[in-house]
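>>> give me a model of this one.
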Amino acid sequence: MARTAPAQTLHLTLADTGEPLRHRIATAVVDALRAGALGPGDLLPSSRALATDLEVSRTAVVDAYDELSAAGFVESRPGSGTRVATGAGTAARAGVTAHVSAGEPPTAPVGPGPGARELDLTPGLPDTGLVSSRDWRSAWRAAAAGPVPHTVPGPHAHRRLRDALSAHLRRTRGVVANSDEIVVVPGVASALRTLVTAAGLVGRQVAFEDPGYAKARVALAGAGARIRPVPVDTDGLDPAAVRPEDAAVYCTPAHQYPMGARMPASRRATLVSEAVAARRWVIEDDYDGEFRYGVAPLPALRAAWGGRETVAYVGTASKILTPALRLAWLVPPEPLLPAVHEVLAAGGESVCAITADAFAEFVESGSLTRHLARSNRTYAARRHAFVDALSFHLPDVDPLGVEAGLHVALRLPDGSDDRAIADLLEGRGVAVRALAAYRVDADGPRGLLCGYARLPESKADAAARAIADAIRERLGSGR
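Alright, predicted model coming up:
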C-alpha cells in the first residue's frame, strides 16, 4: 500500500551549486527519493508550505514541481495535491535527474571540434525536454488504443483534432472557427503551397516581409507565386507599402520573423480592411503566437473585422512542442475553403492519423495548457538571463523582439558581415543565424538571430560573452 507521509515531514537541504533555484529544489527532492525519505504515493507539501519552509519564493517551488512532473518523478492532480509517482525512487537511485546539469568542466582544455556545438542558439527550435514525458506517453497510448486506420486521411479527416483546435484557437488566439473551417496539414510549407494553388496565386505577386521567414518564401515561390520583398520596420510590415498589384500579403504579425516586431492594432486594422476592399488575400503565419513575456497577447489578424473573408491563418505544433510532429493547421478565408479541400485531395498531402489523434488527446486532456504555462515560465527565465548577459557584454546593442517568441535579434551596424560573424561563432561551437539568411535586399539590416529556448540560464553569460567577442573581433578588424 502506498504511503501517505504528511507534508510537514519533508525536510530538504538545498545545495549551493550555482544552478537556478528551481533546479536546486528539484534536485533536493530527487535526493530525498534516492535516500528513501520519499516513496511512491507520498504527498509532497503544497508549494506555499514548502516555500515557507525553505524561505524561498513560491514561484521557484511551483517551477520545481513542474520540472519534476515533466520528468515523471511526481504526479499533480487537481484536488489531490502533488504525489510521488510510481517508479520515481528506482529512477532516482539509477541516477536519473530532473534536468540537465551543466556539470564540471573537463580537466584539460578541449576544443569543440569541427561541427560540434557547445552552445546551440539556433532560432525557432523549442526545448522538447519541457514536454511532460507522462503526458506525452499518455497521449500516444490513447491514440494507439483506437482501431487501425484503414484509409489515407483526406482534408475532411481528423475531426477530433479539428474540434480540439477550434477550442484552443478561440481561447488562446481569439480565432473563432468551427471544426469544419479548420484543415490539418503536414507542416506550414504544405499550407502555403496549398494556398498558392487554391487562391490562384500562381504567377501573381505576393508582398513578403524582408527580412522574412526564408522557408515560407521558398515554399510560396516554389509553388509558383512571385515574391515581392517589402522592408519591415520596428512595427513590422507597413500596409502603406502594399501595392494594388499585390494579390496577397504574407506576414508574421504576432512576432515578426526574424526582427521580432509586434504589429500594432492600427496597422492590423488597416492591413485587413484594405485587403477586404481590394479583394486581396492575407496569409497570417502565427508561428509562435503562444509565447508572451510581460505583455498581453494581441489577437490574431484572423480575429479582426473582415478577417474571416480575407485572412488565411496558419498555426503549427513545431514551436509549441516539436517540429518532428510535422503537424500544422490552416484556417482559410471562407471563400477559399472548398478550393483548399480540392487541392489537398488532389495532391494527397495528409497528416498521419495516429499523430493527429495523439495531438488531439494532448490538447483535450489539458496537457497542452499545462505545457504552455510551464514553457512560458521557463522561456521567460532563460530570456531574462540571456538578455541581461547581452546587456552586460554588449551594452551598445539593443536586442529586438524580447517580448515574445523564442529568439532575439541583435542588430549590427550597416555594412557588417553578419554571415562571417555567424561562421566565426560556429567554428567556436556557438550556433546562431545571420540575418543574411533571411533578407532579400542586399542593403537590408545586418544582425544575428539568437534562440534562447534551449539555452540554460547557467550558460547565458558564456553565450553572450562569446557573441560579444566575435562581434568585436570582426567589426574591429574592419572586415
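>>> contacts and neighbour counts: CA atoms only from here.
Fine.
>>> for Gln133, give its distance to Ser69.
Careful, residue 133 is Ser; it's not Gln. 8 Å (CA to CA, to the nearest Å).
>>> more neighbours, these two?
Just comparing Ser133 and Ser69: by other CA atoms under 10 Å the higher neighbour count belongs to Ser69, 25 against 15.
>>> from memory that one sits against Ser132, does it?
Yes. With contact defined as CA atoms under 8 Å, Ser69 and Ser132 form a contacting pair (6.7 Å).
>>> which parts of the helix or strand hosting Tyr313 are buried?
Assigned by DSSP states H and E, Tyr313 belongs to strand 311-316. Using 16 or more other CA atoms under 10 Å as the test for burial, strand 311-316 gives 311-316.
>>> equivalent analysis for stretch 224-241, please.
224-232, 235-239.
>>> and for it, what's in contact with it?
By CA atoms under 8 Å, 6 or more residues apart in numbering, the surrounding residues in contact with stretch 224-241 are 196, 201-211, 217, 220-221, 242, 251, 253, 256, 260-264, 267, 270-271, 440-441, 444.
>>> if I look at His99, how far off is Ala177?
Going from His99 to Ala177 by CA to CA gives 39 Å.
>>> please give me the structure for this one as well, since I'd like to look at both together:
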Amino acid sequence: MSRTATPSSLALVLSESEGPLRHRIAAAIVDALRVGALRPGDALPSSRGLAAELGVSRTAVVDAYDELAAAGFVDSRAGSGTTVATGADDAARAGAAPHVATGPVHGSTESTDERSPGIDLSPGLPDTDLVSTRHWRSAWRTASARPIPFAAAGSRGHRAMREALAVHLRRTRGVVADPDEIVIVPGVQAALRTLVGAADLTGRQVAFEDPGYAKARITLAAAGARIRPVDVDTDGLDPHDLLESDAAVYCTPAHQFPMGGRTPVTRRAGLLARVGDRLVIEDDYDGEFRFGVPALPALRSLAGGDERVAYVGTASKILGPGLRLAWLIPPRRLLPRVHDALEVSGEKVCSVTADAFAEFVGSGALTAHLARTSRTYAARRQAFVGALDRHLPGVELLGVEAGLHVALRLPDGCDDRAVAETIEEHGVRVRPLADYRATSDGPRGLLCGYARLPESRADHAAAVIGAAVAAAAGSAGNRSRSGS
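Below is the predicted model:
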C-alpha cells in the first residue's frame, strides 16, 4: 500500500556556491532526501510557498522542481502537486545528483581556451541546461526506434518535422504555411546560401542592416551577393532607405540584431509595400522570446508576405546551436528553385535529429520548454538590467523587451573594442558593437547576452562592466575637453 502524500515543511539550507539558483535549490532537496528529512511519497511544498520560505523567486523553485523531475527524483502531475519518487532516497544516498556539475563558465562552449572568462555574456547562446532531460531523451528514444534511413533525406524529406513546424509557427508566430512549403536546412547560413542561388542574387545588391548579424552578412557576400549596409534606428530598418538598385533586403524585424529594435507593424507593412516584387529575407532568430510586450506579426504573415518574404527560423536559440537545424519558407514562386539549389549543394539535415526535434515539438515538450525558459530568462534579464542600473545609473539599454541580449550604448568617443577587452581581463566576456558594424561609422556599445547568466552573478557582472564603462567614458570626456 503506497504512502499517503503529506505536505512537507522543509528547512532547506542553500549552498554558498555561485552556481545557478535552481541547481542549489534542487541540490538542497536531494540533501534532504539523503539525510531522511524527505522520503518517497512525501509532497514537496508548493513552488510559491517554498519560494516565500527561501526568499527567492518562484521561477527558481519551479525550475528546480523541473530539474528534479527530469532526473527522476520527483513526480510532477498537473493538479496533484510534486511528490518524491520511489527510490529517490536510495539514489540520493548513493550520491546521485539532479544535474551534471559544470565548470566555472555557466553553460558549455566549444572553446578550450584556459583564459576563458568566468562569466560569458556572448550573445546568441541559450542555456541548454534548461532543456528537460526527460523530454529530450523521450524524443530521441522515439526517433531512434525508427528504422535506419536508407539514404540521407533531401530538401523534400523530414515530413514529420515539417508538419510539427507548420503547427508551431502558426501558433507562435502567426505564419501560416503548408508543410510542403517548409524546407529543412542545416543552419541559417545554409538557408542564406540557398537563397542567393535560388533568387539569382549573385553579383546583385542586397540591402543589409548595419549594425547587423555579421555571420549572415559574410555568408551572403561569400555566396556572391553584394552587400549594401543600411543604418538602423530604434525601430530597425527604415524602408525609405531602400534603393531601386537593391535586389533584396535582409532584416531581423522581431528583435533587430544586435540593437534590439522591434519593427512596428506600420513599418513592416511599409517595407512590403516598398520592395514590390523584390525579395525580403526575414531572419526570425529569437522571435519566441519577449518580455511584457505583445507579439508582433512576422513579416511573412502580413498580406503579400507569402509572395515576397523568405522566412528563416532556427532551433539554435530555443534549444541549442549544436543541433544544426533551421527552416526556410521561401516565397511560393521560389520554392522549386530552392529545392533545385539544395539538390546541387547537397546540404542536408540528419534524419534522426529532425525526427527527434519533430517529436519534441509535436509532444508539447517545446511549448513547455518555451514557457519554462521564458520565466527563467525574464528573471535573469530583470536581475541583470537592475544590476546595470545600479552600477551605471542612466545607462542607455536597448533591446530589453525581447530576445536574449541587451545592447549597452557607449558615448561616441569610446572605443568599444578596447572596453570589451578590459572587461574580459576582469573575467567577463561581452561583445563590442564593432564586431557587427560593416563600416567604421555607427553606434558604439556592448552586446550582453544574459540567457546563461545566473541571477546570483548578475551584480558581479554588472559591476565589472560598469567600472570599465565609467573609466572609458571618463577618458573619452577628458580627450574631448583637451581637444576643444
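>>> so after superposing, what's the score?
With the length set by TM-score structural alignment, normalised by the length of structure 1, the two chains reach a TM-score of 0.91; 466 aligned residues with a CA RMSD of 2.5 Å.
>>> returning to that earlier point: shared neighbours, Ser133 and Ser69 of structure 1?
Contact with both Ser133 of structure 1 and Ser69 is made by no residue, according to CA under 8 Å, 6+ apart.
>>> the stretch 101-250 of structure 1: strands as residue ranges?
Along the stretch 101-250 of structure 1, counting by DSSP state E, counting those that start in this stretch, strands occupy 119-120, 183-185, 205-210, 226-231, 246-251.
>>> would you list these in TSV and tack on distance to Asp63 of structure 1?
Shown next, in TSV, are the strands of the stretch 101-250 of structure 1 (distance: least, CA to CA, whole Å):
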stretch	distance to Asp63 of structure 1
strand 119-120	23
strand 183-185	33
strand 205-210	37
strand 226-231	40
strand 246-251	34
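>>> quick one: closest of those strands to Phe362 of structure 1.
Phe362 of structure 1 lies closest, by CA to CA, to one member of the strands of the stretch 101-250 of structure 1: strand 183-185, at 15.6 Å.
>>> now the closest one on structure 2. Mean distance?
Taken over the aligned residues, the distance from strand 183-185 of structure 1 to structure 2 averages 0.4 Å (mean CA distance after the TM-score superposition for structure 1).
>>> show where that strand falls in structure 2, residue numbers please.
Under the alignment (TM-score structural alignment), strand 183-185 of structure 1 falls on residues 183-185 in structure 2.
>>> next, the buried residues of the matching stretch.
Buried-residue list, stretch 183-185 of structure 2, by 16+ other CA under 10 Å: 183-185.
>>> roughly how far does the nearest residue to Tyr250 of structure 2 once chain neighbours are set aside sit from Ala207 of structure 2?
Among residues not flanking Tyr250 of structure 2 along the chain, Ile281 sits closest, at 4.7 Å (CA to CA, 6 or more residues apart in numbering). Distance of Ile281 of structure 2 to Ala207 of structure 2, given as CA to CA: 10 Å.
>>> same check on Ala354 of structure 2?
From Ala354 of structure 2 to Ala207 of structure 2 the distance is 32 Å (CA to CA).
>>> still on that earlier bit, mind checking what the residue nearest to Tyr250 of structure 2 lines up with in structure 1?
Aligned counterpart of Ile281 of structure 2 in structure 1: Ile283 (TM-score structural alignment).
>>> what's the mean distance for the helix or strand where its match lies versus structure 2?
Following DSSP H and E, one finds Ile283 of structure 1 within strand 281-285. Here the mean offset of strand 281-285 of structure 1 against structure 2 after fitting is 0.5 Å, by mean CA distance after the TM-score superposition for structure 1.
>>> ok, Ala354 and Ala207 of structure 2, which is more surrounded?
Shown here are Ala354 of structure 2 and Ala207; by other CA under 10 Å, Ala354 has more neighbours (26 against 23).
>>> and the aligned residue in structure 1 for that one, what is it in contact with?
Counting by TM-score structural alignment, Ala354 of structure 2 lines up with Ala356 in structure 1. Applying CA under 8 Å, 6+ apart to Ala356 of structure 1 gives the contacts 158, 161, 327.
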